[in-house]
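*Asks:* I would like to see how this sequence folds:
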Amino acid sequence: MIQPSQTDVRRYFCGVYAKARSGAPLDAMETLVSQWIDEHPEYHATLSDLDAALHGMAVADPNQENPFLHLSMHLSISEQSSIDQPPGIRQAVELLAARRDDLHAAHHEVMECLGRMLWESQRAGRPPDGEAYIEQVRQRATKD
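*Replies:* Have a look, this model is predicted:
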């Protein structure tokens, strides 16, 4: 399992943003990242200044959304869906996206479920409960 540092993540996202803006060819993962970046124009200024992004690690505001975490979660959910891991997540995300008629909005709801699963896992000191995670996503897909 790859566990990049915060610095690695920030360099990667800023690098992809710069590469996409310059029109340079992107590999498959960079293309996916670039698509999620395009969905978040409010992050473009942050992504355009690597030095500020790196400095921001030291002065993070807990009341402000972290664009790197947010984009990483979009990427995680995309990857989970593409390989259907945990089993059933692809269908649950697709159902929620169809219900909302918006994949981006569905991802934001799935992020809440993913964050809850990780928080509960860390708090209890046990492995993440993929079944509970999927069930939370399914519940969102069946309610208004």
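*Asks:* C-alpha only now, for contacts and for neighbours.
*Replies:* Will do.
*Asks:* for the closest residue in space to residue 67 that isn't next to it in sequence, give its distance to residue 14.
*Replies:* Computed as C-alpha to C-alpha, 6 or more residues apart in numbering, the closest residue to residue 67 that is not its neighbour in sequence is residue 43, at 6.3 Å. Residue 43 sits 10 Å away from residue 14, going by C-alpha to C-alpha, to the nearest Å.
*Asks:* more crowded one of these two?
*Replies:* Ranked by neighbour count (other C-alpha atoms under 10 Å), residue 43 and residue 14 place residue 14 first, with 22 against 15.
*Asks:* so who does the more buried one touch?
*Replies:* 47, 48, 49, 50 (C-alpha atoms under 8 Å, 6 or more residues apart in numbering).
*Asks:* ok, and the most crowded of those residues?
*Replies:* In these, the most neighbours by other C-alpha under 10 Å go to residue 47, 24 neighbours.
*Asks:* how near is that one to residue 64?
*Replies:* For residue 47, the distance to residue 64 - C-alpha to C-alpha - is 16 Å.
*Asks:* buried residues in the helix or strand residue 138 falls within?
*Replies:* Using DSSP states H and E, residue 138 falls within helix 130-142. For helix 130-142, the neighbour count (16 or more other C-alpha atoms under 10 Å) marks 130, 133, 134, 136, 137, 138, 140, 141 as buried.
*Asks:* then stretch 27-39?
*Replies:* 30, 32, 33, 34, 36, 37.
*Asks:* and this one, so I can compare the two:
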Amino acid sequence: MFNPSRDEARMFLIDTWRKRRAGALLSPLEDLTAQLIEKHPEYYSILENPERYQDKDYTPEHGTTNPFLHLMMHLTIEEQISIDQPHGIRMHFQRLVAHHESEHSAQHRMMECLGEMIWQAQRNGTAPDGNVYLNCLEKQ
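*Replies:* This is a model prediction of the structure:
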């Protein structure tokens, strides 16, 4: 199971982008990650300047999106869809793609619900509840 620390996840993104730009051979996971990064040109300079951004904290109070978290949430959703876990997630994704006419836009809607599930688990000191996630997706 891929369960990196914050620093490991950030280095994975930075290294993957460096390898993509250099034309190096990528693993399947790195290739998927590079494809997701390519859909976010607003993050290129962050990934290309790790000495400046690798240790930066992104808090809601600053009103900026955490680019590392955003990309890792895309990866999480990609995996969830590929294995249909939680069960039914693939159906919700397909419905959202049809409604929003873009897989990328559908994933952004899903991120809102994934974030809600994570926030509730942290607030309550419990494990993430897939039902919270799925119920939120039903409202999207």
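*Asks:* can you list the buried residues of helix 130-142 of the first structure in a markdown table and add distance to residue 25 of the first structure?
*Replies:* Compiled in a markdown table, those are given as follows (distance: C-alpha to C-alpha, whole Å):
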| residue | distance to residue 25 of the first structure |
| --- | --- |
| 130 | 35 |
| 133 | 36 |
| 134 | 35 |
| 136 | 38 |
| 137 | 35 |
| 138 | 37 |
| 140 | 37 |
| 141 | 36 |
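*Asks:* quick check, central residue of the first structure?
*Replies:* Among the residues of the first structure, residue 73 comes closest to the average C-alpha position under C-alpha atoms, centre = their mean, at 1.7 Å.
*Asks:* how about it, nearest residue that isn't a chain neighbour?
*Replies:* residue 111 (6.5 Å).
*Asks:* so how far is residue 17 of the first structure from the one you found?
*Replies:* For residue 111 of the first structure, the distance to residue 17 of the first structure - C-alpha to C-alpha - is 22 Å.
*Asks:* equivalent analysis for residue 35 of the first structure, please.
*Replies:* 10 Å.
*Asks:* the longest helix anywhere in the first structure vs helix 130-142, what angle?
*Replies:* Longest among the helix segments of the first structure by residue count, using DSSP state H, is helix 103-124. Here helix 103-124 of the first structure points in a direction 140 degrees away from that of helix 130-142 (axes from the mean of the first three to the mean of the last three C-alpha atoms, to 10 degrees).
*Asks:* quick one: the helices in the second structure?
*Replies:* Counting by DSSP H, the helices of the second structure are 6-22, 28-38, 44-47, 50-53, 67-83, 89-100, 103-124, 130-138.
*Asks:* now the longest one on the first structure. Mean distance?
*Replies:* Translated: helix 103-124 of the second structure. By mean C-alpha distance after the TM-score superposition for the first structure, the fitted helix 103-124 of the second structure averages 0.9 Å away from its aligned residues in the first structure.
*Asks:* helices or strands up against that helix?
*Replies:* helix 67-83, helix 89-100, helix 130-138 (3 or more C-alpha pairs under 8 Å, 6 or more residues apart in numbering; DSSP states H and E).
*Asks:* do the same with the last one
*Replies:* Using 3+ C-alpha pairs under 8 Å, 6+ apart, the elements in contact with helix 130-138 of the second structure are helix 89-100, helix 103-124.
*Asks:* which of those sits closest to residue 22 of the second structure?
*Replies:* Across those, residue 22 of the second structure has its closest neighbour in helix 103-124 (25.1 Å, C-alpha to C-alpha).
*Asks:* next, count neighbours for residue 126 of the first structure.
*Replies:* 10.
*Asks:* ah, wrong one, I meant residue 68 of the second structure
*Replies:* Residue 68 of the second structure, neighbours per other C-alpha under 10 Å, totals 22.
*Asks:* list the buried residues for stretch 60-70 of the second structure?
*Replies:* By 16+ other C-alpha under 10 Å, the buried positions in stretch 60-70 of the second structure come out as 67, 68.
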